[in-house]
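>>> Structure here, sequence nowhere to be found:
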């Protein structure tokens, strides 16, 4: 089997268990269960509804904005995003409720979907300045190809830019405040390290977001395998995938905050808000492949494969993620969620499959070879008589 740079598997429990409140299992990296069998994200959801003083936290946000708001209308906050519902919500709130002057920055998807491009343009036309980062296409494809095989997620080079591009643009324009949307680790079941803190730094990225292997680890693997040349490794573009040097960040006083620390994060309400104020539109096909929802993760043709690999590795795909979120926000009961997971989770993302193979420069046989390699190291699949069977399904 090929080398695997996804180092999360070693930390996963051997005994698979599902949350008694939602449908997440303990195979979701960094998810912890309490003595009642309830996952960390559901515990946080309870705290959001019953413990957190949101009025006090919004006052913190107002003070933060007062500290950074420009007097002359110049850009005073960087808002990263693609024009999806969450980006549009955060940018519009900062501009129209808190009087900020956002510079929006977008690390380009691998390939826009039609609805993704439409929403991006609508966001722009709703009155926002956007800087679009388009990395070197040849290098980006090679990194995606490497990440697909070695990390089980071709989408990861997009994650690199999604995190780092905002810091580079903040440094370039002398802006001290970056405002992301949600703390995904906290909201969706990962680390609770920053439950009561509004910000984190780039030093967390490798462990929390990059599966335990850094950008440099992936680039070295590409060089060792002969897929990346020394010249490509030294390209100026490579630095856009990594945060600016810590000394630069410290000298310029750049800080990244989460909007979800200050305001209760409810994705479905963000959808309604973005549709009303920024022209956001849901998937015209009625639902996205692999799930029942139609308003999340619409931008990129690669998104479906990001979720499908999650299903291969951990037994939880796109529908499982949506159900977890909706149960925690009281939009679904657990029984309703289980029925949806059983119906849609693991549905193959066929619509953009030919594009995906072409983009990575692989064939159907190699695609399924990689799928099998991750099912072998997972704790939720077994193979018998040449057939794969998911051994742990929420019930």
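Arrived safely, thanks for sending. Quick caveat: nothing in here was measured; it's all calculated off a predicted structure.

>>> only C-alpha atoms for contact and neighbour calcs from this point on.
Noted.

>>> Would you tell me what the next helix or strand after the biggest helix by length in the chain is?
Determined from DSSP state H, the single longest helix within the chain is helix 156-173. Note on helix 156-173: by DSSP states H and E, the next helix or strand toward the C-terminus is strand 177-180.

>>> can you list the residues that contact that next one?
Contacts made with strand 177-180 from outside it, assessed by Cα atoms under 8 Å, 6 or more residues apart in numbering, are listed as 68, 76-80, 90, 166-167, 170, 254-259.

>>> want to compare, so here's the second one:
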């Protein structure tokens, strides 16, 4: 059976464009023309990858490099960063993220209430450390010498050992120091020692952000734990972390630096709350305020919510407690609501309220919220005062 060329054309066009056709006038050869109506216009589509992808492209690590990702927003040394390869910069950022995530969890170095003094960085590691501290939320004061109670210093040492070259990195803020050794291989950089934390008694409560190393993949094992040199404490808890080839995560899906620090701040807040033994039966309820956020994902408080917190803080006295209830969800569990509660806690800390005076209430089930209700949960703040102070 002979199939008309026009029918084949009609079928192909319908398949490609998904449009209707009808018969038009015949041509000079007596063949029927088919008119194609409403042909879709083909438009190029631009796929936008995360900004860090160009800096993490292992197939061509120096293509499309973006040095701004590793430079401090103010006062960086662009020449030093430009002279450093992208793979090395990425490894330095992993190290800085690991060490700074530990600092964030120390109450005396809470980014909300601490300003660091920093000198202009002169090395690639220094530039990456300062940028990482900015990403962690620290306020930075630029100084030309080592002036300041919270002056930042950092070191990188290379040792030749029987196990091969070992890189030793250290970050110090005042008397607090975090230090760890790392090794390099063809896959990336990995810890090769416990993390040493000195200058604080709260080191054992630090949780290490080691998933960022596992995401590189490979076939190796590294040790994990906190070491407190010079302190009379119990034996450090040590565990082994296995890294496998199947752990390798596409570069554009690896844990973002800001996510690591958000988790560290959350652990810090929840640890403080877990250690607080507050019996509200011994307090009198003074006043209550309700904060409303614009949407479920935002951490921006807005002018009105900030003003409400300021008014509450004006009435603060030593011994008072602010109870923050952020999660009143239908299922009694909401991570984004808890994040807003921690954001409110940080606002109080920024006004000078001690952590011991802040209590985030556990997430509770709310009967008045329908399971499909995705509107932002209100954040309730109740100001309590000890009965003995009334």
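Now that the structure is in, tell me what you want to look at. This is a predicted model, so every value here is computed, not measured.

>>> How close are the two chains, by TM-score?
Here the TM-score for the pair of chains, by TM-score structural alignment, normalised by the length of structure 2, is 0.25; 156 aligned residues with a Cα RMSD of 6.8 Å.

>>> Which elements pack onto the longest helix of structure 1?
If you count contacts as 3 or more Cα pairs under 8 Å, 6 or more residues apart in numbering; DSSP states H and E, helix 156-173 of structure 1 packs onto strand 77-80, strand 102-107, helix 137-151, strand 177-180, helix 246-252.

>>> my guess is residue 256 of structure 1 is in a strand, correct?
Yes: per DSSP: H, G, I helix; E, B strand; the rest coil, residue 256 of structure 1 lies within a strand segment.

>>> any idea how far it is from residue 125 of structure 1?
According to Cα to Cα, to the nearest Å, residue 256 of structure 1 stands 26 Å off from residue 125 of structure 1.

>>> Show me the strands in structure 1, by range?
77-80, 102-107, 129-133, 177-180, 199-200, 255-258, 381-384, 387-390 (DSSP state E).

>>> Thought residue 180 was touching residue 158 of structure 2, still the case?
No: using Cα atoms under 8 Å, residue 158 of structure 2 is not in contact with residue 180, being 12.0 Å away.

>>> any idea which of the helices and strands packed on helix 156-173 of structure 1 is most buried?
strand 77-80 (a mean of 26; mean count of other Cα atoms under 10 Å).

>>> Make CSV out of the helices and strands packed on helix 156-173 of structure 1 and add distance to residue 160 of structure 1.
CSV is the format used below for those (distance: least, Cα to Cα, whole Å):
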stretch, distance to residue 160 of structure 1
strand 77-80, 13
strand 102-107, 9
helix 137-151, 11
strand 177-180, 14
helix 246-252, 16
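
>>> what's the closest of the ones you listed to residue 63 of structure 1?
Among those, the nearest to residue 63 of structure 1 by Cα to Cα is strand 177-180 (12.8 Å).

>>> ok, the nearest residue to residue 367 of structure 1 once chain neighbours are set aside to residue 150 of structure 1 distance?
Excluding its sequence neighbours, the residue lying closest to residue 367 of structure 1 (Cα to Cα, 6 or more residues apart in numbering) is residue 357, at 7.8 Å. Residue 357 of structure 1 sits 16 Å away from residue 150 of structure 1, going by Cα to Cα.

>>> repeat for residue 158 of structure 1
16 Å.

>>> now do residue 184 of structure 1
Residue 184 of structure 1 is 23 Å from residue 150 of structure 1, by Cα to Cα.

>>> rewinding a little: figure out which of the strands of structure 1 is closest to residue 95 of structure 1.
strand 102-107 (6.6 Å).
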